[in-house]
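Colleague: Sequence and computational prediction follow.
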Amino acid sequence: MKISELLTGALLILSVAANAATPSAYIDVRLVTSSSDSDLSTYQFRIEAAESDFAGAAPPKAPRWATEVPLSDEDSGSPHSLNSKSAHKSLYLSYTLVTPPSSDEYLCNESEGDSDYLNASGNSNVFDSQSGLSGMEGRFILVPRGHCTFEAKARSAQRLGAKGVIIRNTLDSRYGLKDESIGDAGISNIRWPKPRQDYECEPKAADKFGFRAEVDINRFRFEPGYKHSHNNPLLTGTDVEEGNLCMLDDPKGFQAHCPTQRCLLTGKKIGDDKMEACCAFDTLVRMSSDGDDDGDSIPAHEEEAVTIPALFLSMERGDELYDLVLDTSNNSGGTTLQYISIVPYERWYPDAHFSSFMLWALAVFAVWISCHQSANEFRSSWKTISSAIQEGVLIFQRGGTGPTRDRADTDDTVDLADDIHLEISNDDDLELTEQSGATTSSSDPASSLNSTTNGGEANADFVGSPTNGESNEARRIEATRQQPPPRPVDLQSQSTNADVQRREILSFHSVVFMVAVVAFIFILFFFRLKSAVMILWGLGGAYVLKIVLFSPLLTELLPKLSDRVQGKLSVVVYKNYTIFDMITAIAGLSIALAWIAVGLSHVQPMNNFYYWFIQDVMAVCYAILIISGVNVSSMMVPSVLLFVAFFYDVFYVFIAPLLLGTSSGGSESSAVSHCEKYPDDSECRGALAPLPFVLAFPFLNDYRGGYSSISLVDVILPGLLISFTARYDAARALVKKIARVTIIPNNAVEEADAATSDDSKGLQRHLTTLKSALFKGYFGPLTLAYALGLGTFIVVSTTMSQPALLYLAPICLMAIFFLGLKRRELSELWKGPSSLRKANKLISVASRVPSMREEQTRAASGNLAETTSVA
């Protein structure tokens, strides 16, 4: 390979592999003066640095207090300095800082094939012929950037025996040769720096970064390439006397708009004697691995791993440190020796993030509340039915003429009321279909949230209790005396047309869903529709906030308002929309539009509390709306869906990389670097925001930023299975209560409720109730299984990146299969429990109660009027 091709390729790799970074390490610089009498170490200053992502080792992590106070500065007043804490001395070691061998200034000879530092005898210009040592053993090497990759420099330093390498940014690393074989071709053979990546000429605003100057080209040397020793001083500094040609015409403008104090020649000639020069960027970068692009023929997987720390310095601090090293070496002589000693250490960061626990709790809560609300119609139906029973509107009795069959009253066994008939007073044309009008149980999440759950299936309050000391039996006899004979309804019918506004999913929907997800992801990233998705998600969020949050909250508030205010809120302003609807819609839309504005105006909106808080609220509302709006009548469909999703993740994580290879992510890294330099650019707004369909929680007290997130798909897909168990448990409880109400004795409704409650009192009662909720039935155990699977995923994700469904799917499926086999109900769960069909009919019956109550009232009024007339 030609040297020019190697140089060009290496510099291209550097432009991709160097990611913009925040300071992740510190270097305390100390001046050591050694004489025959004593050694004096004096703290000089602290430098910020960025770590690489290819080094196998890192400096020791500093204690938290060292974030504010340098670790080794005895004059800082800190009682925790190295001299005060012997434990620190053994952990935070100091190292002598040296420059590379003069024969290999950039540590690139090995990558260029000119040296082999594994063979000391073949490199006499570096290694001592007697001792076989390079003189770099146990030290840190300060190396300039350029000519080869970061990893190649670090590997060469390691082979020289160094304990670490510090790479400093330089102006000359931004230049290169188009073709080194041409020889002395002057300016025509120079590969110039890139605009907006390496420099900025014109600031977009008065207070922004950027400066442009016209400099005398005859003052520079290009023989055959960019001569850094001569040219760099002409483009560096703020003092005219020091020779910075950029600030000759406008020194104030240069100092105001070029804080890096350095310029880069752009290659654009102006006339015969002038060339454009612009202000250079000087940012820290996180150095990445070079893979197989290091210039040698050794495959990346066979390369010697870099095990020493590798740190990166900006031009300003790197030049400052380099000049100090040169000065100390020049001042050494006689009996006095001076050298630079450094104490490198990582910037403090938390070992564990509180946000991970918060994300776990938020996701578990989202699953629990969504699935709990999906079964709310069964609980509210018992309230309505129990009230109707006490009023004599509904009568339950045994069917058939044979002997009464005993029913089990244990928690694990439920009589499914095979021989129970339902009699409805004064109903000549009962149709078990969805009824328009008065309905007490709706699948609308707003009404579901508005209805009272009262802590579970077994402890619901019952409205319409007897008053004035009148017993249930007396009220029933009086009611039935005035009504036509009730008409029985067979609960064993196979019809399930009580399904109100729900959408039942089938097995083929699972395949369709996964195909749609893959297609959506492809379209999203191929056409770069992230901003459009954010806007659509926000507008949809306005609707879910209205339906799931604001409508129920305002409904709860209505009884506390005056009749006049309630009347105004019910006024229709447009078609069927009332002022109540308008208020809730405006509230949801205002919050959603503000969320969109923050997301599209910030490079990293996750740093804004409003953005991530509202995103999580909307995500939970989406989960409630979706899970509550889907009718899962058996465990087969959600199980198939989880199986498909699980194997898709297995293919995506383990098989696809083998078939398609992995991406270096260079374009994304370049985009991040660009947006950190130009946060106001339109393409950078929301560039670092997570995709909106996730639950996210930012890392707190962590300089690295970032956030924990889990996809809403990882909530909804397991949620469909858990929703089925919640509905099944609630349906069983409803049918169990109805089964106990036969040929109604006195206080039968209260007895049916008491049969499912615990008689213990105080703390023991609450513990028993909690134990029953968590371990009885299926909903509690499946929720615990989800929490366990999600916790496992969060722990594993601290060390590797994997999809959550790799853990959620098998744990949830194993939990329900195990419980189904143990309770001998797996076949029924897979095909669809009959108790769900019966409970669906009872929902339909409950929806008819208001109209039947009105008919009873009219009939009673008619009987009373007839009795009065006869009298």
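Modeller: Nice, I can see it.

Colleague: From here on, just use CA atoms for contacts and neighbour counts.
Modeller: Fine.

Colleague: what's the residue closest to the geometric middle of this structure?
Modeller: Closest residue to the average C-alpha location of the chain: residue 709 at 1.6 Å, with Cα atoms, centre = their mean.

Colleague: got the contact list for that one?
Modeller: The contact partners of residue 709, by Cα atoms under 8 Å, 6 or more residues apart in numbering, come to 359, 694, 695, 696, 697.

Colleague: Return the subset of the residues you listed lying in strands.
Modeller: Within those, residues falling in strands by DSSP state E are 694, 695, 696, 697.

Colleague: Surely the third one and residue 706 touch.
Modeller: No - Residue 696 lies out of contact with residue 706 (Cα atoms under 8 Å); the separation is 10.0 Å.

Colleague: From the neighbour counts alone, determine which of those two ranks first.
Modeller: residue 696 (28 against 18; other Cα atoms under 10 Å).

Colleague: what's the distance between the closest residue in space to residue 853 that isn't next to it in sequence and residue 740?
Modeller: With sequence-adjacent residues excluded and distances taken as Cα to Cα, 6 or more residues apart in numbering, residue 853 is closest to residue 393, at 6.6 Å. The gap separating residue 393 from residue 740 is 17 Å, by Cα to Cα, to the nearest Å.

Colleague: here comes the other one, which I'd like you to weigh against the first:
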Amino acid sequence: MQFLLLLLVLLLIPSSAILPTVQIVPQNPSSSPIYAAEAFYGPSLPADNSLNLESSFPPSNDRGLCASLDDPVTNFDPPSSEFAFLIPRGNCTFEHKSRRAELYGASAVVVYNNAEQMFFGNATESEINGGLISSFPTSKVDYECSNGEAHVPKSSLYTPYYSRSNDDLFAECSSSKSCSSDRCVATGEVNSDDEMQVCCMWDLHQYLYPDYSQTEPSPTIPSVFITSSQYDAVQPTLPLTLQIEQRPRPKYNASSFLIWAWGCFVAVVASRISGSELSRALQKTQEKMRRGSASTPPPSESSDREGTRGREDDIGAGESMELTAKHALGFLVMSSVTLLILFYLNIYAIITVLYAFGCSGALSQVMIYPFFRKIRSLTGWRNLDEICCTLPLDIGDCTYLDVTSTALGYGVGILWYCYALKTNASSYFIYWFLQDIFGLCMCTLFLSVIRLPSLRVASFLLVAAFVYDIFFVFISPIIFEKSVMITVATGGDGPTTDPMVCEKYPDTDGCKVPNPLPMLFSIPKINDYQGGSSLLGLGDIVLPGLLMSFACRLDLSKALVSLSNGEEKDKNVSGYFFYVCVGYAVGLMMANVAVYVMEMGQPALLYLVPCTLGVIIKMSMKRGEFEDVFKGPAVMNQANEILDEIEGGVGGSGSERASENGDALQDGERLLSPNISNSDVV
């Protein structure tokens, strides 16, 4: 099952963390940018503009901006220019604070975390106004003792307990390596020695959620949240001008270009390799034609052996299968069923295991085995061809080269799978790099084994995949409430637990970040604080690649038959393969651009099918070859016969072979049309 989808999704963002998307730049040479989390209510900050606001504080009688919205605004002299309120969290909703700030004329609100408010979390308004502490911070919500803990004599503590005067007394706790906030709070727990327990305070960004109990329109000013440590860093320099803006991101990420280039490279190389038998036969025929039949010695036993070995070394040699219209229909049905099974059932772990197993074998066959054969030919290590064992199940004799290649391939597969088990595996270089190599090997092996016999089957297959792709990306949300293709390709639904809980305790149920299914190419985004990856499904390689492979073999077949007939090739007439490759590159780039324009994942076959299938149909019609190519080019059958003769060691010059072929053909079938016989080799 191949997923036909081009995506740019934020797969590297740990869902267990709240991502600050805003930066506040204090206009002070000694201050660095402060990253803040944006509110879910009110307007968003513009991406291409910034707010330059004077910092200010609410009046002392409304310091937290929790007074009633009906209360008058008093005791406040606003700055002469636009300003932003810096206010502590607590005692009322975030949206209420923003609404109250609007009444004061503020242009933005910066809410900061505050240990003081942790002590008033359950206090009534009268208790707060009376200066009473009715509760201590809440475990797991406000602090975590496993990150840092100490016990301090209660008599030595300053009151109120949130006073910064206690910081030195809490040093044993706050200096713990696990205490990322570098600050601790009193928990209210007192032991038998009358010592107060103090634990590491949580000081994280948090989302400013709207107040769903309110029916009034949202505030018209932006609101952001910063941590207590961020506020402490800038507080000594206040008041000053704050530049509030969206954190910069590249409009077009370089990874999008890289995934496009990699996809084009894999499609072209895999398609070209699928015609390696014909290419080698053409090369041998050209050599014989140059030498001439008179000077050509009879083939020796060693040369026959090398020729046979060359064919056996081809990827997928002896295992090729030509598709039919029934296969294309079966693809559509099985792909749809498999996609729906993955959509409803959580079996991603099984798919990952199967993919690792299959890719290990592909890596051995496509890369490792040919590499060692090359080493053997350069070094003369003939002992690698010695039989070391015989395996059952019709596997037969295995050489040292076979065993070594297989062991290394599956060793790499196990390494990749170990990383696949990790949370957010796509952030590891070794994981996505090996995954891209696996994808290259799978595409190469697939196109070397599976072949299209005619343009008719190619059209049926690609049009079916075209409809399938569009349905499961664009139409499925109407039926299933979300895109089936995107949901499956990205690994299913994301975390269901509060992001704040997940950031503190990522192992909590419902916090796991789903890894995408591995049947795709992945390149992480570059210089993007949001992380993420550019993704390209393998189906977007192999399905158009089948047509590219067909075009490549058609061009090579024309050249081989033409040369065997003793004809000169016309360099002014080009083949199909080059133009289909160009069409593929254009279509994939169109899909890439559409992702940015529409800001959503795209079914790449929506663009690839017209740009590849349309090209070969248009060219064949223009050359008068459409009927022959559509039904199945006769030249490909002739090329296969010549290939069998050459690889089987049949001697004779090209002209003699042409004569023999001519005797076997009916009148009018021996020679090809001028367009076919004069095509260039691609």
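Modeller: Structure's in. What do you need? Please read all numbers here as calculations on a predicted model, not as lab measurements.

Colleague: hmm, back to that, nearest to residue 616 of the first structure among the contacts of residue 709 of the first structure?
Modeller: Nearest to residue 616 of the first structure among the contacts of residue 709 of the first structure: residue 695, at 5.3 Å, using Cα to Cα.

Colleague: re earlier: and residue 393 and residue 740 of the first structure? which has more neighbours close in?
Modeller: For residue 393 of the first structure and residue 740, the more surrounded residue by other Cα under 10 Å is residue 393, and the numbers stand at 26 against 22.

Colleague: wait, what's in contact with that one?
Modeller: The contact partners of residue 393 of the first structure, by Cα under 8 Å, 6+ apart, come to 424, 425, 479, 849, 852, 853, 856.

Colleague: So what does residue 262 of the second structure match up with in the first structure?
Modeller: In the first structure, the residue matched to residue 262 of the second structure (TM-score structural alignment) is residue 362.

Colleague: Contacts for the top strand by length along the second structure, please.
Modeller: Assignment by DSSP E gives strand 143-153 as the longest strand of the second structure. With contacts defined as Cα under 8 Å, 6+ apart, strand 143-153 of the second structure is touched by 137, 169-170, 172-179, 184-185, 193-202.

Colleague: The same query, at a cut-off of 7 Å, please.
Modeller: 172-174, 176, 178-179, 194-202 (Cα atoms under 7 Å, 6 or more residues apart in numbering).

Colleague: And that strand, what's buried?
Modeller: When neighbours are counted by 16 or more other Cα atoms under 10 Å, the buried residues of strand 143-153 of the second structure are found to be 143, 144, 145, 147, 148, 149, 150, 151, 152.

Colleague: Would you format the residues you listed as JSON lines with distance to residue 488 of the second structure included?
Modeller: As requested, these are arranged in JSON lines below (distance: Cα to Cα, whole Å):
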{"residue": "143", "distance to residue 488 of the second structure": "37"}
{"residue": "144", "distance to residue 488 of the second structure": "36"}
{"residue": "145", "distance to residue 488 of the second structure": "39"}
{"residue": "147", "distance to residue 488 of the second structure": "37"}
{"residue": "148", "distance to residue 488 of the second structure": "41"}
{"residue": "149", "distance to residue 488 of the second structure": "44"}
{"residue": "150", "distance to residue 488 of the second structure": "47"}
{"residue": "151", "distance to residue 488 of the second structure": "50"}
{"residue": "152", "distance to residue 488 of the second structure": "53"}
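
Colleague: Just the closest of the residues you listed to residue 429 of the second structure, please.
Modeller: When these are compared for distance to residue 429 of the second structure (Cα to Cα), residue 147 wins out at 29.6 Å.

Colleague: Can you name the residues that contact residue 687 of the first structure?
Modeller: By Cα under 7 Å, 6+ apart, the contact list for residue 687 of the first structure reads 603, 604.

Colleague: hang on, it is in a helix, isn't it?
Modeller: No - using DSSP: H, G, I helix; E, B strand; the rest coil, the assignment for residue 687 of the first structure is coil, not a helix.

Colleague: Compute the distance between the residue sitting furthest away from the middle of the second structure and residue 653 of the second structure, please.
Modeller: Going by Cα atoms, centre = their mean, the residue of the second structure most distant from its centre is residue 294, 58.7 Å out. Going from residue 294 of the second structure to residue 653 of the second structure by Cα to Cα gives 9 Å.

Colleague: Residue 234 of the second structure now?
Modeller: Distance from residue 234 of the second structure to residue 653 of the second structure, counting by Cα to Cα: 86 Å.

Colleague: Kindly report the same for residue 537 of the second structure.
Modeller: Per Cα to Cα, residue 537 of the second structure is found 46 Å from residue 653 of the second structure.

Colleague: swap in residue 198 of the second structure?
Modeller: According to Cα to Cα, residue 198 of the second structure stands 93 Å off from residue 653 of the second structure.

Colleague: Between these two, which is the more surrounded one?
Modeller: For the pair residue 198 of the second structure and residue 653, the greater number of neighbours falls to residue 198 (27 against 19), based on other Cα under 10 Å.
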